[in-house]
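# Pasting a predicted model and its sequence here:
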Amino acid sequence: MNFNDSTYYMEHPFHDTPISMHPVEIRNNQCQKHAHSFYELSYVTSGQGTLSIDDSCIPITRGDLLFIPTDTRHVFQTTLNQSVTLMNCLVEKHILSGPQAIGDRMIYDDIDELTQPFRTLGNGFKVTENKKEFGKIMYSLHLELQCKESGYRYRLYLHLMDLLTRIRHAEPSDLQSAQGDLIDHIQLAVNYISSHYNESAILTRLCERFAISPRHFQRTFKQVTGLTLTQMIQNKRIQRSCELLSETDWSVQTIAREVGIQDMKYFYRIFKEKCGMTPKEFRQPQGS
């Protein structure tokens, strides 16, 4: 897997089991953005921070469980002088494909149905803990790997399937995906444009507000709204121009500046494109 930025591709040596547990403390943004070929389930045991995953940002706090797919760029971050402690469960890719040999085909089918969404997921997500169930399972996984008593690999697998089952059964309000967050951001962006359409650098301000790259934001904006950001801003500006042409006796130049357009040639061009007539023709009473 190749990335065009400074993403570090992490390797992890799985020794005698395809499931590995690692307590991690992150302080002062010490981690580098990275990706890996295994799945990662991270349980927040203390502190708060953010998970930056691809071009989205998810706030995290104690009790949250994060699922990170394979080959997905991500990094956990904290604010200055703050820390967040994680219990990381690393799972080799093949483990979610079900046991290699199993006598009961119906059991295999159940496991395949349970794990299928996790295998095909394109975005990471967060689950808010309910009744401390996730924490108990994560600590059970950790304890099994510490003690390694007879049959521990089988119990590790059962604990993992239990965890995935509880994630699948989580209430919709408890699930927060990176993509879902971004769609919410788009709605907030549309509201922002309605109030700030006459300002400059709208894209820059929105990307700073939501901590997302301009390219990813514009692509998702088009997918969600059916319009480019520029088209929506233009529509709002021309809509307001029409209102001012009808309600005031302001000059066309004054109206153009009021809606945030300084270039009069540009204003006349997009007004004609949107309305099919010039501002002067629009202002003339019908039949005159």
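Thanks, I have the structure now.
# Only C-alpha atoms from now on, for both contacts and neighbour counts.
Will do.
# A helix includes F118, no?
Yes. Assessed by DSSP: H, G, I helix; E, B strand; the rest coil, F118 belongs to a helix.
# Quick check: closest non-adjacent residue to it.
Distances taken as CA to CA, 6 or more residues apart in numbering place P69 nearest to F118, at 7.4 Å, with adjacent residues excluded.
# residues in contact with that neighbour?
Residues near P69 by CA atoms under 8 Å, 6 or more residues apart in numbering: F38, Y39, E40, F118, R119, L121, G122, N123, G124.
# which SS state does the third one fall under?
Which is E40. Of the three states, E40 takes strand under three-state DSSP.
# how about the strands of this protein, start to end?
Applying DSSP state E to the chain gives strands spanning 8-10, 19-27, 34-36, 39-53, 56-61, 64-68, 74-77, 83-91, 125-128, 175-177.
# what helices or strands is the fifth one leaning on?
Packed against strand 56-61, as judged by 3 or more CA pairs under 8 Å, 6 or more residues apart in numbering; DSSP states H and E, are the following elements: strand 39-53, helix 178-196.
# for comparison:
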Amino acid sequence: MGGFPVLTADYLFDRNSPLQMLLSEETLTSVCHQYDFMVVAYVYEGEGIHYIAQDKIRVEPGDLFVIPPGVTHVFQPLDFTGSRPLRILNVLLKREVFDIPPELTGSLSEADLARLAFFRKQTSWSGYKDKAMELTDLFNNLQKTYSNQTSTSLPAMYSLLCQLFSSIDPHMQVPFHEEPQMENDPFHDVILFMLNHFNQRISLQEISRYISISSRHFQRLFKYKTGKSFIQMLQEIRMKYSCVFLAFTDMRIQNIALEVGIGDMKYFYRLFREYSGMTPASYRHWQQYHYHSILEGMIYSARHSAR
């Protein structure tokens, strides 16, 4: 994957803390993206597929991923209908979190300091299967510390962060180990193809050949599975990418339209207004003050941890 939006710490972190926690609810058309910071993503609820770098991984509750800056990824729920949501608990870590405050150096063990230094240098993703979901309590405590942050809570935050890294470090794997399982529905691959080629001209004939069925049969199956036509889904994907580019870049609106594969500005404005209820300029202005609604409302909760 390449050429996808980069979600930046300057926008996503709402306070001076180098740590942020978000519980996101993923959709079929969640956009492929990168970060300029590290993310520990923990599958809290539901089943899905994780497309990360060049890998496609079936995920379930307890699966954890350490995602360094610059690694492209997206989660996708296994269920097409939205009745079984896929929720991911994300621990966002600014680069500065690895710069240990001098007042804490003496309270961390040499092993903790070495482990933090190790994770800081990671450039490839890694994974861990917490089948018993034993890390849930640790994430709950980390969320409480984050939510009730005071000048005296920094040691507790670092203690919990070190516990997290200590728990997953011995078991991290690349590639991520998976037990044998059934093949995924090929329409997940179709949607991934659309997410990867959203800025190109994709014909119905081309996309139906992608899974070796007739265009007519493809249209019928696609609508049956997703509740949307192929064109409706493609337009939705392009509008979601447009929202992210508006939120995270200073690109001109005309350039964003071209970036998502739409050369007709009147058509772009009409689609965007139908999708978001506002003009692109109004959306960009609104996002400056509503960062919790980034990524088409995927954020499920920014203040409450896993139950």
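The structure has been received and is ready for your questions. Because the structure is a prediction, the values reported are computed rather than measured.
# Got a TM-score for the two of them?
For this chain pair, the superposition-based TM-score is 0.54 by TM-score structural alignment, normalised by the length of the first structure; 176 aligned residues with a CA RMSD of 2.9 Å.
# Of the helices and strands packed on strand 56-61 of the first structure, give the one that comes closest to V84 of the first structure.
Each of those has some distance to V84 of the first structure by CA to CA; the shortest is strand 39-53, at 4.3 Å.
# Let me know the angle separating that closest one from strand 83-91.
Between strand 39-53 of the first structure and strand 83-91, the angle comes out at 140 degrees (axes from the mean of the first three to the mean of the last three CA atoms, to 10 degrees).
# For the most centrally placed residue in the first structure, which residues are in contact?
Against the mean C-alpha coordinate of the first structure, by CA atoms, centre = their mean, the closest residue is A178 at 2.0 Å. By CA under 8 Å, 6+ apart, the contact list for A178 of the first structure reads I53, S56, C57, I58, N123, G124, F125.
# Most neighbours among these, please name it.
Sorting the contacts of A178 of the first structure by how many neighbours each has (other CA atoms under 10 Å) puts G124 first, at 26 neighbours.
# Check the gap between it and F282 of the first structure for me.
50 Å (CA to CA, to the nearest Å).
# Okay, helices next: where are they in the stretch 101-250 of the first structure?
Ranges of helices within the stretch 101-250 of the first structure are 105-120, 133-147, 152-168, 178-196, 202-210, 214-225, 229-247, based on DSSP state H, counting those that start in this stretch.
# Of the contacts of A178 of the first structure, which is the nearest to I255 of the first structure?
Checking the contacts of A178 of the first structure against I255 of the first structure with CA to CA, the nearest one is S56 at 37.4 Å.
# OK, contacts around the closest one?
Counted by CA under 8 Å, 6+ apart, S56 of the first structure has contacts A178, Q179, D181, L182, A211, I212.
# quick one, what contacts the second one?
What that stands for is Q179 of the first structure. If you count contacts by CA under 8 Å, 6+ apart, Q179 of the first structure has them with S56, N123.
# Let's have the helices of the stretch 101-250 of the first structure in TSV, adding distance to N4 of the first structure.
Below are the helices of the stretch 101-250 of the first structure laid out as TSV (distance: least, CA to CA, whole Å):
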stretch	distance to N4 of the first structure
helix 105-120	23
helix 133-147	34
helix 152-168	32
helix 178-196	21
helix 202-210	20
helix 214-225	14
helix 229-247	25
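# out of these, which comes closest to G47 of the first structure?
helix 133-147 (14.6 Å).
# how distant is that closest one from the center of its chain?
28 Å (CA atoms, centre = their mean, to the nearest Å).
# how far apart are it and its match in the second structure?
Taking mean CA distance after the TM-score superposition for the first structure, the mean distance separating helix 133-147 of the first structure from the aligned residues in the second structure is 1.5 Å.
# Looking at the helices of the stretch 101-250 of the first structure, which is nearest to I19 of the first structure?
Closest approach to I19 of the first structure among the helices of the stretch 101-250 of the first structure (CA to CA): helix 152-168, 7.4 Å.
# And the closest one, what does it pack against?
Here helix 152-168 of the first structure touches helix 105-120, helix 133-147, going by 3+ CA pairs under 8 Å, 6+ apart.
# Tell me what angle the longest one forms with helix 152-168.
Using the same axes, to 10 degrees, the direction of helix 105-120 of the first structure lies 60 degrees away from that of helix 152-168.
# Report the buried residues of helix 105-120 of the first structure.
Residues Y108, I111, D112, L114, T115, F118, R119 are the ones in helix 105-120 of the first structure that count as buried (16 or more other CA atoms under 10 Å).
# I'd say the second one and I95 touch.
Looking back up the chat, that one is I111 of the first structure. No. When contacts are counted by CA atoms under 8 Å, I111 of the first structure is not listed as touching I95 (10.5 Å).
# Of all the helices of the stretch 101-250 of the first structure, which one is nearest S6 of the first structure?
Within the helices of the stretch 101-250 of the first structure, the stretch nearest S6 of the first structure is helix 214-225; the backing value is 17.3 Å (CA to CA).
# helices or strands next to that closest one in the packing?
Counting by 3+ CA pairs under 8 Å, 6+ apart, helix 214-225 of the first structure packs on helix 178-196, helix 202-210, helix 229-247.
# so which of the helices and strands packed on strand 56-61 of the first structure comes closest to L164 of the first structure?
Distance to L164 of the first structure, taken as CA to CA, is lowest for strand 39-53 among these, at 9.9 Å.
# what's the spacing between the closest one and its chain's center?
Mean-position distance between strand 39-53 of the first structure and its chain equals 14 Å (CA atoms, centre = their mean).
# With the second structure overlaid, how far apart is that strand on average?
In the superposition against the second structure, strand 39-53 of the first structure averages 1.0 Å from its aligned positions (mean CA distance after the TM-score superposition for the first structure).
# My guess is C31 of the first structure contacts V75. True?
Yes. Proximity of C31 of the first structure to V75 meets the contact threshold set by CA under 8 Å, at 6.5 Å.
# Which of those two has more residues huddled nearby?
Shown here are C31 of the first structure and V75; by other CA under 10 Å, V75 has more neighbours (19 against 13).
# thinking S177 of the first structure is in contact with K126, fair?
Yes. At 6.0 Å, S177 of the first structure counts as touching K126 under the criterion of CA under 8 Å.
# between these two, which one's more packed in?
Ranked by neighbour count (other CA under 10 Å), S177 of the first structure and K126 place K126 first, with 23 against 19.
# List the contacts of the residue lying closest to the more buried one once chain neighbours are set aside.
Spatially, and ignoring its direct neighbours in sequence, K126 of the first structure is nearest to L66 (4.5 Å; CA to CA, 6+ apart). Neighbouring residues of L66 of the first structure by CA under 8 Å, 6+ apart: E40, L41, S42, Y43, G124, F125, K126, V127.
# Of those, just say which sits nearest to N4 of the first structure.
For the contacts of L66 of the first structure, the nearest to N4 of the first structure is G124 (20.2 Å; CA to CA).
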